[in-house]
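K.L.:
Provided below for reference: sequence and predicted model.
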Amino acid sequence: MNIALLLTFLDVMETGNFKRTAERMNIMQSTVSARIRQLEETLEARLFERGRGGAEPTPAGRRFEGHCRAFLTLWGHARRDLHASASTRKRRLHISCQYSLVRAYLIDWIDGLRSDEELDLHVEINFSSQIQRDILSGETDIGIMFAPQLTPDIQIAGLGASEFIMVSTDHDHLAQVDVDRYVKVAYTSAFERALDDVLPELAFPSMVIGSDDLAIELLKRYGGTLYLPRFAFPSAQDKIPRLRLVDDAPIVPQPVFSAVHMRRRRDPLVVWALKLLRELIEHR
């Protein structure tokens, strides 16, 4: 069985739209159509009804979803088991973290995990949608992200929240902020909505970007005002000495979540690793 076909099928089940799946998987829409058609031919069953409103799963498609998820999980565990058997180490853990959370938690968490000298640790940095696909397929044990999607096979748990603060090279007070010099950093769609709710007057700036690293570089070159994670502020100030906090601007919290496949949620290694991470976050 072609794993790419199964992953594409599950993504279409989530999005209900071939075009949206193509965007999320970074492939052509024609490739999505070809994969679904190939899967239907293999199964000898129609999985979706296509229409202007999107792709609606057929009864066969809905029945196949559970089998598909189970197959991907078993496949991922089989691959991991084969790799583990070739290793001299006793335990393996694969974790994946969203880009914007790396500086906040990942390095210190790795320090704690490395206290287990027999642990074979694999770490990746990725986007939340890809992290969840890797958890579903069994490639990743634990994912850390801002905005998980709820699915029946993945256990989502809150870990706390990161605070985002307004910083500026120009101003000390919110009333002075000029929308023409404001850059919206859209870390996630949920964060962007929360930002628009508290600051509707800044909802439509001339520039929107999705990376705090790029945002800091833009501030260094051009100056201006934007939101950064609180943990990123000291290092940003080192690069931009004139950068300061806008004292009376609202603080925007962004919840942080862990994601684990339901089959792995009671695994002692996973439980221990998440306990370390929670303790780290609680003591920040």
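P.N.:
Good, I have the coordinates. Numbers count the residues shown, from 1 in each chain.
K.L.:
only C-alpha atoms for contact and neighbour calcs from this point on.
P.N.:
Will do.
K.L.:
which residues of this structure fall in strands?
P.N.:
Along the chain, counting by DSSP state E, strands occupy 48-51, 54-57, 91-98, 119-126, 142-145, 154-168, 183-185, 207-209, 225-229, 244-245, 252-261.
K.L.:
deepest-packed of those strands, please.
P.N.:
Stretch with highest mean neighbour count among the strands of the chain: strand 142-145 (a mean of 27; mean count of other C-alpha atoms under 10 Å).
K.L.:
put this next to the previous one:
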Amino acid sequence: MDVELAKTFLEIMQSGTFAKAAERLHVTQTTVTARVQTLEQQLNCTLFIRNRLGARLTPEGERFARYARELISVWQAAQHACQHPDESLLTPLALGAEHSLWNPVMVEWLAALQAAERFQLSSHVATTDVLYEDIRQQRLNAALVHSARYYPDLQIEQVAEEKLIHVASTQQATPDLYIDWGEEFDQQFDRCLPFSRQTAMYYSHGPLALHVMLRQGGNGYFRSRVVQPHLETGALRIIERSPEFHYPIYLVSRPERQPEDFDEVKQSLHRVIEQTEQWLI
């Protein structure tokens, strides 16, 4: 398939009209229309619905969008490999991580792999659902997550044991802050009920809640490695007799179609976790 057809499709999708797409592509609107017609004939479906407001995707167009992006990505990678033959000898490796694990674990892991000068690296920070889907669809080789979901085609390996502990500001211990650490934490919390979820201030992002608590006061559950420096300086204190919750870190991968040296990739991760002393978020 002509790559220009995929580029034209994506430009229409992003701009919303055939006219704007033609302007951005520096071609006539007639050319854009002809390209779409050719693409629709090749796919045997209608991709856009056109009206006075512009062009919107049909259900078939929405399904094709992901493949169009992948087609462009593969084409660009092929161009790069031909123009930089030395880099084409590197092993492609795509890794992902949840938002709470990118710093320092993902940062240090990528740095160690890059230093090995053997991998063509790409990285992706996303939600747990997206990471699992990307691994199952083979868009990622592996990902770091906090939630273990057991699928027959995936391999789950616990690589670290983290704890969520109840801490409070030494300046002001209120209000209660509830941080969404995932479905497993929700279940553990509801069994113990250290404080009411309904009346607490809700945060979907732990680092944000921690920064607010350090400035304005409050109490909540945070990762033990992250709050340890603040406990040592006296900015925070542990709330006695509050339950602690396990918060393990898992490496999720799909065993088949991994690079030959994937075991070395995993060993590198284990070394990073062992050597990392201060977790920033």
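P.N.:
Structure received. The structure displayed is predicted, hence computed values, not measured ones.
K.L.:
now the strands of the first structure as TSV including distance to residue 69 of the first structure?
P.N.:
Converted to TSV, the strands of the first structure look like this (distance: least, C-alpha to C-alpha, whole Å):
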stretch	distance to residue 69 of the first structure
strand 48-51	17
strand 54-57	15
strand 91-98	19
strand 119-126	21
strand 142-145	17
strand 154-168	11
strand 183-185	35
strand 207-209	34
strand 225-229	35
strand 244-245	47
strand 252-261	11
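K.L.:
center of the first structure - which residue?
P.N.:
Relative to the mean C-alpha position of the first structure, the nearest C-alpha, by C-alpha atoms, centre = their mean, is the one of residue 128, at 1.8 Å.
K.L.:
just checking, that one touches residue 101?
P.N.:
No. When contacts are counted by C-alpha atoms under 8 Å, residue 128 of the first structure is not listed as touching residue 101 (11.0 Å).
K.L.:
which residues are in contact with both of those two?
P.N.:
Where contact means C-alpha atoms under 8 Å, 6 or more residues apart in numbering, the residues bridging residue 128 of the first structure and residue 101 through contact with each are residue 145.
K.L.:
counterpart of residue 268 of the second structure in the first structure?
P.N.:
Using TM-score structural alignment as the criterion, residue 268 of the second structure maps onto residue 276 of the first structure.
K.L.:
what sits against the residue nearest to the centre of the first structure?
P.N.:
Taking C-alpha under 8 Å, 6+ apart as the contact definition, residue 128 of the first structure lies against 97-98, 145-148.
K.L.:
the closest residue to residue 240 of the first structure other than its chain neighbours and residue 108 of the first structure, how far apart?
P.N.:
In space, not counting the residues next to it along the chain, residue 240 of the first structure is nearest to residue 220; the distance is 5.8 Å by C-alpha to C-alpha, 6 or more residues apart in numbering. Counting by C-alpha to C-alpha, to the nearest Å, the gap between residue 220 of the first structure and residue 108 of the first structure amounts to 27 Å.
K.L.:
ok, now residue 186 of the first structure?
P.N.:
On the measure of C-alpha to C-alpha, residue 186 of the first structure and residue 108 of the first structure end up 25 Å apart.
K.L.:
cool, and residue 91 of the first structure?
P.N.:
Per C-alpha to C-alpha, residue 91 of the first structure is found 20 Å from residue 108 of the first structure.
K.L.:
list of residues touching stretch 130-143 of the first structure?
P.N.:
With contacts defined as C-alpha under 8 Å, 6+ apart, stretch 130-143 of the first structure is touched by 7, 69, 72-77, 80, 93-98, 148-149, 153-154, 258-261, 264, 270.
K.L.:
closest to residue 216 of the first structure out of the contacts of residue 128 of the first structure?
P.N.:
Proximity of the contacts of residue 128 of the first structure to residue 216 of the first structure (C-alpha to C-alpha) peaks at residue 98, which lies at 18.2 Å.
K.L.:
surely the closest one touches residue 125?
P.N.:
Yes. The criterion here is C-alpha under 8 Å, and residue 98 of the first structure meets it with residue 125 at 5.8 Å.
K.L.:
which residues touch residue 211 of the first structure?
P.N.:
For residue 211 of the first structure, the set of contacting residues under the criterion of C-alpha under 8 Å, 6+ apart consists of 100, 185-187.
K.L.:
centroid-wise, who is the farthest residue in the second structure?
P.N.:
Among the residues of the second structure, the one whose C-alpha is farthest from the average of all C-alpha positions is residue 30, by C-alpha atoms, centre = their mean at 39.3 Å.
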